[in-house]
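Trainee: no FASTA, just this:
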């Protein structure tokens, strides 16, 4: 796709929705946001178009409005910061025949407009002068390139547009961009107006310097070597050879090193991906290594890690910019690709696992981070119901589901898929760290000796938990100290649950009960009511919040004295106030709040 940010299609009319459906059939990763009272079948619905557009743009989505350009302009007036940071914004006519980039033209909007035009048989209304007249823009280089001197682009582009002679020196990189026909080749000793290099240089005034991703970095290190030491070593080697770190396309190593903290830290420091190779793959490259090692072969089954990794990335015919160097527990090598790019898809990635909370169910309560994680994943794992709730984001991605109660199996499956080099989302309702799957993932990682599983990068993406939505519906019952207690004895001994109930009652906490009771478990909730009755007034508010965030949602407020546990099921969250919690009728809506201050003090 032309942009790395998730794409939101904002649809206001049924005609626009038909065009959106055509696009989604060809680009299933896009998300259709439809006006709730006009559109039937959108992935997400909204009431206020302006608020939705502003919210999505603020979260970094690529916003495509199937509407008049003026609507987008008015919605985002005052939000545009500068051309280097604005996420793409496009207006697309309802019939899909005209695509107009409004913001972020050189950050994906122009390319996306052209893509839409190609798919829908329309036209891209590109207004940036460089693209229109030159067919390229110096501040929109190919993926992976780095523009080192953005302030110089405007003046050089103006000279090109004026038909003046602009010189170019290409020291490395893809010869097809920018097109040589637009420039005159800089002569020997001449300072080029546009310089393409992978060296560290000091640009002259007005010079455009571009760094293509021509270098592959290979790393070997001893087990659990210091991360700071590796970073300093690599920076020193690059500096001594005059190589720009921005020219590194990828970092290679043997797959046994996938869980090394030093390698992960180096990847983060250079902002470049790690690619891992099996020892047998690296051994095949031994005839091309300048410094093969029998010692390394005895250790891991190949005659080199650093040098072989860079050849696996840059090609067997790559030129070594730095042959293997060693410092203490580290080795590194650097190679420059010849006539092709560094293959950043070679080998496999260490793998990444997002443990994603999708909230209570309604898409309105799903975070932008959760949407991005799922949209950016190769596959999705989860309980069937949760996969259905996120179907708009999953699209055609492969899914792996299992039954309720098979949480450990889901966590293991997600980790195993990630260990194969995939980016995986493991979805659960609410928040993944609250009575959910994040803890299972870390239990498995802590207990395993499988280094491939330990190498997986894990990101926990928070979601809105049931108690948070219940509190919002009620008003502010958690306005002071509160605690959450699960009444399920499947994993927690009954004695421990009783101990926590008693402590919470004595501490006068507001409580929220998860898993309050099922068809089989019918005793602990009545016990909890009796324990609380001994420590707080019979008038204490009790809220029964059922099917939160779903069409069947209902909320009932009663008192501790009148609370009947028999009406509670597994779809209900029970909120019980402290001795200070108050409830009242707010124009027909039941409300509950707990004052912030102690002893009646207000702040």
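Mentor: Received it, and whenever you're ready, just let me know what you need. For clarity, every value in this text was computed on a predicted model and none was experimentally measured.

Trainee: C-alpha from now on. contacts and neighbour counts both.
Mentor: Noted.

Trainee: which stretches of the stretch 201-350 of the chain form strands?
Mentor: Using DSSP state E, counting those that start in this stretch, the strands of the stretch 201-350 of the chain run over residues 208-211, 215-221, 248-254, 274-277, 319-327, 330-336.

Trainee: now do the third one: which elements does it pack against?
Mentor: Taking 3 or more CA pairs under 8 Å, 6 or more residues apart in numbering; DSSP states H and E as the contact definition, the neighbouring helices and strands of strand 248-254 are strand 215-221, strand 274-277, helix 306-314.

Trainee: comparison target, given below:
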């Protein structure tokens, strides 16, 4: 690889699209760039910042072309802003760019600097619009099968539905891909209550923003498209006063009724739940049940249970902390 100067590729996350939510560093990177490259829709989001820039617009499925274009310009000393909506590292251009760079033999000390500039992803911005649905464990799954086999996507959907994660579905539907969201719903209904809350957010923080609350059973009737993110709650998520909230679990430890914050009987602030790891290990060792019985009771792999039971009971020392447990 040869270079005629010290080029730079800046992988810029634009956030949801409104310039009110564009970070200062993202704005500065675009100002610094000689060339701005991106999907045409993303370029439009920052069109007021592009005076005097060389602008290269690419189609939706031309991610590798965008990365190659950025690399070619950086090789001759250009500073390039390669823009993605949301965060460049979450279904964005960071991954394809590094694939192209590594195939070309690039290393961090080879004369072309690469900077990743984070932006708020769709799950953050959509969650902010509907309440606090991500307060407990969550994950993101893309329903696009353009690059990922459907059985892989289906296994991931089944695993997280079974494990009771809150889930953000990216790329749920397009003009050509209409059935994937129906299959996702079908898989979730095998594990979740049909009344599980669902938020449908389209074009978050953009002029055509639209928010709809529905249920897992009825989500197929919602207006879902390529610019939509679907947030599916877990078994504890609720909607109240137009806000979707997933409890963190404070009620398991504290008597929150009536404004109290006292620990419940058997619980202690700053220590794991009585049903936390130490409590659970003590309980299963004392149960007298087989690994198979315990695996069925706790919905955990029998091999894992057997390994735990085969070890002497050694409990971690509890250390108080201030991490809002």
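Mentor: Everything's here; your move. Predicted model only: the values in this text are computed from it and were never measured.

Trainee: TM-score of the superposed pair?
Mentor: Taking TM-score structural alignment, normalised by the length of the second structure as the basis, the two superposed chains have a TM-score of 0.74; 255 aligned residues with a CA RMSD of 2.1 Å.

Trainee: circling back: most packed of the helices and strands packed on strand 248-254 of the first structure?
Mentor: helix 306-314 (a mean of 31; mean count of other CA atoms under 10 Å).

Trainee: helices and strands around that helix, which ones?
Mentor: strand 215-221, strand 248-254, helix 279-283, strand 319-327, strand 330-336.

Trainee: switch the helices and strands packed on strand 248-254 of the first structure over to a markdown table; also include distance to residue 229 of the first structure.
Mentor: Output for these, formatted as a markdown table (distance: least, CA to CA, whole Å):
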| stretch | distance to residue 229 of the first structure |
| --- | --- |
| strand 215-221 | 11 |
| strand 274-277 | 18 |
| helix 306-314 | 16 |
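
Trainee: quick one: closest of the ones you listed to residue 512 of the first structure.
Mentor: Closest to residue 512 of the first structure of these, according to CA to CA: strand 274-277, at 43.7 Å.

Trainee: in the second structure, what stretch matches the closest one?
Mentor: Aligned by TM-score structural alignment, strand 274-277 of the first structure corresponds to no residues of the second structure.

Trainee: packing partners of that strand?
Mentor: strand 248-254, helix 261-270.

Trainee: and among these, the most buried is which?
Mentor: Buried most deeply of these, by mean count of other CA under 10 Å, is strand 248-254, with a mean of 28.

Trainee: that one to helix 306-314, inter-axis angle?
Mentor: With axes from the mean of the first three to the mean of the last three CA atoms, to 10 degrees defining the directions, strand 248-254 of the first structure sits at 130 degrees from helix 306-314.

Trainee: all helices for the stretch 501-603 of the first structure, in order.
Mentor: 524-533 (DSSP state H, counting those that start in this stretch).

Trainee: mind listing the strands for it?
Mentor: Under DSSP E, counting those that start in this stretch, the stretch 501-603 of the first structure gives strands at 510-514, 541-546, 554-559, 572-576, 582-586, 589-593.

Trainee: average distance between the second one and the second structure?
Mentor: Superposing on the second structure places strand 541-546 of the first structure at an average distance of 0.5 Å from its equivalents, by mean CA distance after the TM-score superposition for the first structure.

Trainee: kindly name the residues of the second structure that line up with that strand.
Mentor: Going by TM-score structural alignment: strand 541-546 of the first structure matches residues 197-202.

Trainee: am I right that residue 116 of the first structure falls within a helix?
Mentor: Yes. Residue 116 of the first structure sits within a helix when classified using DSSP: H, G, I helix; E, B strand; the rest coil.

Trainee: next, the closest residue to it other than its chain neighbours: secondary structure please.
Mentor: Once flanking residues are discounted, residue 116 of the first structure sits nearest to residue 99: 7.0 Å by CA to CA, 6 or more residues apart in numbering. With three-state DSSP as the basis, the three-state label of residue 99 of the first structure is strand.

Trainee: so residue 99 of the first structure makes contact with residue 113?
Mentor: Yes. With contacts counted by CA atoms under 8 Å, residue 99 of the first structure reaches residue 113, the gap being 5.2 Å.

Trainee: how many residues are close by the corresponding residue of the second structure for residue 557 of the first structure?
Mentor: When the second structure is aligned by TM-score structural alignment, residue 557 of the first structure is paired with residue 213. Using other CA atoms under 10 Å as the criterion, residue 213 of the second structure is surrounded by 18 other residues.

Trainee: so what's residue 213 of the second structure closest to, chain neighbours aside?
Mentor: Nearest to residue 213 of the second structure is residue 199, by CA to CA, 6+ apart, at 4.6 Å.

Trainee: dump the residue contacts of that neighbour.
Mentor: Going by CA atoms under 8 Å, 6 or more residues apart in numbering, residue 199 of the second structure touches 130, 211, 212, 213, 214, 230, 231, 232, 244.

Trainee: any figure for the gap between the nearest residue to the second one once chain neighbours are set aside and residue 213 of the second structure?
Mentor: To tie it back to what came earlier, the one meant is residue 211 of the second structure. Using CA to CA, 6+ apart and skipping residues adjacent in sequence, the residue nearest residue 211 of the second structure is residue 201, 4.7 Å away. Distance from residue 201 of the second structure to residue 213 of the second structure, counting by CA to CA, to the nearest Å: 9 Å.

Trainee: ok, now which ones touch residue 493 of the first structure?
Mentor: With CA under 8 Å, 6+ apart, residue 493 of the first structure has no contacts at all.

Trainee: measure the spatially most central residue of the first structure to residue 437 of the first structure for me?
Mentor: Geometric centre of the first structure, nearest residue: residue 373, 4.0 Å, by CA atoms, centre = their mean. Residue 373 of the first structure sits 16 Å away from residue 437 of the first structure, going by CA to CA.

Trainee: what do you get for residue 330 of the first structure?
Mentor: 37 Å.

Trainee: more neighbours: which of those two?
Mentor: residue 437 (25 against 20).

Trainee: in the second structure, what sits opposite that one in the alignment?
Mentor: Per TM-score structural alignment, residue 437 of the first structure is aligned with residue 93.

Trainee: then residue 352 of the first structure?
Mentor: Per TM-score structural alignment, residue 352 of the first structure is aligned with residue 8.

Trainee: what comes into contact with the helix or strand that contains its match?
Mentor: Using DSSP states H and E, residue 8 of the second structure sits in strand 7-13. Strand 7-13 of the second structure has contacts (CA under 8 Å, 6+ apart) with 26, 29, 70-71, 73-88, 93-94, 111-120.

Trainee: kindly recompute the last result at 6 Å.
Mentor: 26, 74-75, 77-88, 112-119 (CA atoms under 6 Å, 6 or more residues apart in numbering).
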